[in-house]
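This is a predicted model, with the sequence first.
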Amino acid sequence: MVRDRPEWLTVPAPDEQALAGMQQLLSQGRLHTVCESADCPNIGECFGNKTCTFMILGKNCTRNCRFCAVTHDVPEQVDADEPYMVAATARQLGLEHVVVTSVTRDDLPDGGAGHFAATIRAVREELPEATIEVLIPDFKGNKKAVNKVLAAQPDIVNHNTETVPRLYPAVRPQAVYARSLKLISRVRESGVKTIAKSGLMLGLGETVDEVIGVMKDLHRAGCQMLTLGQYLSPSPAHLPIVEYVHPQVFEWLKEEAFAIGFFHVNAGPMVRSSYHAGVTFAQLAHR
């Protein structure tokens, strides 16, 4: 049993007016965000800064990962207008870096890859100067599906390995560790000028050696950017927290990741896949 939540995981209460304003704007476009659906602890900060991560293909996921707060239910009908609504809302928000993810749609022949591509193209048309990051599912290993996304030329393709392979049966029972690594490899081997990115949650019972092993696997697969954050259980029905990882451990792992060869690492208890993604990409472009 872990001790009480430590002080380093305390965040300011969100500004209710900022939340309401963003929620109204998103509802006008019939849009969902992973910020809301996944109970992200940074929602107050991001919505307050008028940024978000769009979640396409509905709000119901066909998988039931035991760490995730996104609803597992019968998937919704794909909204053909959604790519244009994402683009229009991104323009209204004045986004310079647009982040798009999705629920997993194993019911669709291409897993929703074509919808990702359509969204990328719509954002490019509406915001030609903006950079685009997509956080994609594994598409059940469908290489043609991955190629559809890459053909639309996003600036970053992110696919999270989430945890160490030993914990996959408990944490991600419908996912395959080797399949996720292959997806990262396909991004790097495609010839498209796209950055490959991945991320892990810590605090599920993994060891430091196992985390370093995953980082090495990811780097060998061609991953260039990495995020490391603390797992926070969404409810008693989800996996419990085994450990609150100290910020100093995150800092040490960050240095290890740089030593392995990653060119950007964002690590800390509150870090999530798209946390400060726009600032990060701007820094990389400047470098």
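Noted; the coordinates are in hand.

Please count neighbours and contacts with C-alpha atoms only from this point.
Noted.

show me where the stretch 1-150 of the chain has helices.
In the stretch 1-150 of the chain, the segments counted as helices under DSSP state H, counting those that start in this stretch are 16-28, 34-37, 43-48, 82-93, 113-126, 143-151.

Out of these, flag the one nearest E251.
In this view, the helices of the stretch 1-150 of the chain are compared for proximity to E251 by Cα to Cα, and helix 43-48 is the closest at 22.0 Å.

dropping in the other structure now:
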Amino acid sequence: MANESLVLPQRTKKPKWLRVKLPVGKKYTELRGLVDKYKLNTICTSGSCPNMGECWGEGTATFMILGNVCTRSCGFCGVKTGRPDTVEWDEPEKVARSIKLMNIKHAVITSVDRDDLKDGGSIIWSETVQAIRRANPNTTLETLIPDFQGNNKLIDRIIAVHPEVVSHNMETVKRLTREVRIQAKYDRSLGVLKYLKDNGMRTKSGIMLGLGESENEVIQTMTDLRNVGLDIITIGQYLQPTKKHLPVKQFITPDQFKKYEELGLEMGFMYVESGALVRSSYKAHKHAS
């Protein structure tokens, strides 16, 4: 990838294609007011997503359940690691109300990893989808789930409530998985996606670039995902959340992202979102139809 990416000297500035426009528009202003007034917990705001204005304008938002402390310590992620709080059993209804207040057409639900719980949080996951369905029958759903340690009985709870899209992110190539996703396993994540697809789900996954992977490794990851029947793939640029996290080793050029998009479509993916500012939920509403 060296010929198509920008290899970083120390403390280099971000390239111009990573400049983010401030979110604007009537819909964004309206939703921002609701989020602030009712203290609604969206990943869009807490994660300072670069696509927040665009997604909100299209009626899409992402919500995180099961708290904001993760039991895993991935090298790329800005979410706190530690001992999570106890489960809030009224959380499903709170999320459903938030979606109704914001008049969301397509909701993405994600969560921290809860390896501390016997059910991995799968009961709250199931109840959240059902609560959203009751309060917002016209809202489509994507569930961006953890690997549940590869326990199919827990994954069955997601399958049973049948969201329009089920997503689980690979995040990186096989060689870098141990460094980037310390407690995760590449083949286990592939197995989760295969199990979901084999049970009738529309499946989705995302990877980040710029962690030192080669072009061949990216293509191999895409091939592995397509071989388990994956429908939708997102490919974006990794950006370091804090100095404590893994450094960015490369800024991938727009031309290279375009190349991966074209390759992905040739491989047979239903949708390929590939670009520097692409995140898991980017254009998520489109993937549900």
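Perfect, thanks for sending it. Every value quoted in this text rests on a predicted model; they were computed, and no experiment measured them.

ok so, going back, any chance of the helices of the stretch 1-150 of the first structure in CSV, plus mean neighbour count and distance to S180 of the first structure?
Formatted as CSV, the helices of the stretch 1-150 of the first structure follow (neighbours: other Cα atoms under 10 Å; distance: least, Cα to Cα, whole Å):
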stretch, mean neighbour count, distance to S180 of the first structure
helix 16-28, 14, 31
helix 34-37, 19, 20
helix 43-48, 20, 27
helix 82-93, 19, 25
helix 113-126, 21, 16
helix 143-151, 18, 12
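
got the ones you listed as JSON lines, with distance to V99 of the first structure columns?
JSON lines is the format used below for the helices of the stretch 1-150 of the first structure (distance: least, Cα to Cα, whole Å):
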{"stretch": "helix 16-28", "distance to V99 of the first structure": "14"}
{"stretch": "helix 34-37", "distance to V99 of the first structure": "10"}
{"stretch": "helix 43-48", "distance to V99 of the first structure": "12"}
{"stretch": "helix 82-93", "distance to V99 of the first structure": "10"}
{"stretch": "helix 113-126", "distance to V99 of the first structure": "10"}
{"stretch": "helix 143-151", "distance to V99 of the first structure": "14"}
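
Tell me which of the ones you listed sits nearest to P240 of the first structure.
Across the helices of the stretch 1-150 of the first structure (criterion: Cα to Cα), the nearest stretch is helix 34-37, sitting at 19.0 Å.

what's the longest strand along the first structure aligned against in the second structure?
Looking across the first structure with DSSP state E, the single longest strand is strand 195-202. Strand 195-202 of the first structure corresponds to residues 202-209 in the second structure, going by TM-score structural alignment.

Give me the residues contacting the matching stretch.
Contact with stretch 202-209 of the second structure is made by 164-173, 193, 196-197, 229-238, 250-252, 279-280, as judged by Cα atoms under 8 Å, 6 or more residues apart in numbering.

Looking at those residues, which are in helices?
Per DSSP state H, helices hold the following members of those: L193, L196, K197.

Out of those residues, who's the most crowded?
In terms of neighbour count, L193 stands highest of these at 28 neighbours, by other Cα atoms under 10 Å.

Map it onto the first structure.
Aligned counterpart of L193 of the second structure in the first structure: I184 (TM-score structural alignment).

Hmm, H159 and that match touching each other?
Yes. Taking contact to mean Cα atoms under 8 Å, the distance of 7.2 Å between I184 of the first structure and H159 places them in contact.

Nearest to P6 of the first structure, out of the helices of the stretch 1-150 of the first structure?
Closest among the helices of the stretch 1-150 of the first structure, once you apply Cα to Cα, is helix 43-48, at 19.4 Å.

once the two are aligned, what's the mean deviation for the closest one against the second structure?
In the superposition with the second structure, the average deviation recorded for helix 43-48 of the first structure is 4.6 Å (mean Cα distance after the TM-score superposition for the first structure).

Then stretch 18-25 of the first structure?
Taking mean Cα distance after the TM-score superposition for the first structure, the mean distance separating stretch 18-25 of the first structure from the aligned residues in the second structure is 4.3 Å.

Contacts for that stretch next, please.
Contact partners of stretch 18-25 of the first structure, identified using Cα under 8 Å, 6+ apart, comprise G44, F47, G48, K50, T89.

Distance from it to the middle of the chain?
Distance of stretch 18-25 of the first structure from its chain centroid, counting by Cα atoms, centre = their mean, to the nearest Å, is 22 Å.

Ok, stretch 143-160 of the first structure next?
In terms of Cα atoms, centre = their mean, the gap separating the centre of stretch 143-160 of the first structure from the centre of its chain is 14 Å.

Read off where that stretch ends up in the second structure.
Residues 152-169 of the second structure are where stretch 143-160 of the first structure aligns, taking TM-score structural alignment as the criterion.

Tell me the spacing between G112 of the first structure and K140 of the first structure.
When Cα to Cα, to the nearest Å is applied, the distance between G112 of the first structure and K140 of the first structure equals 11 Å.
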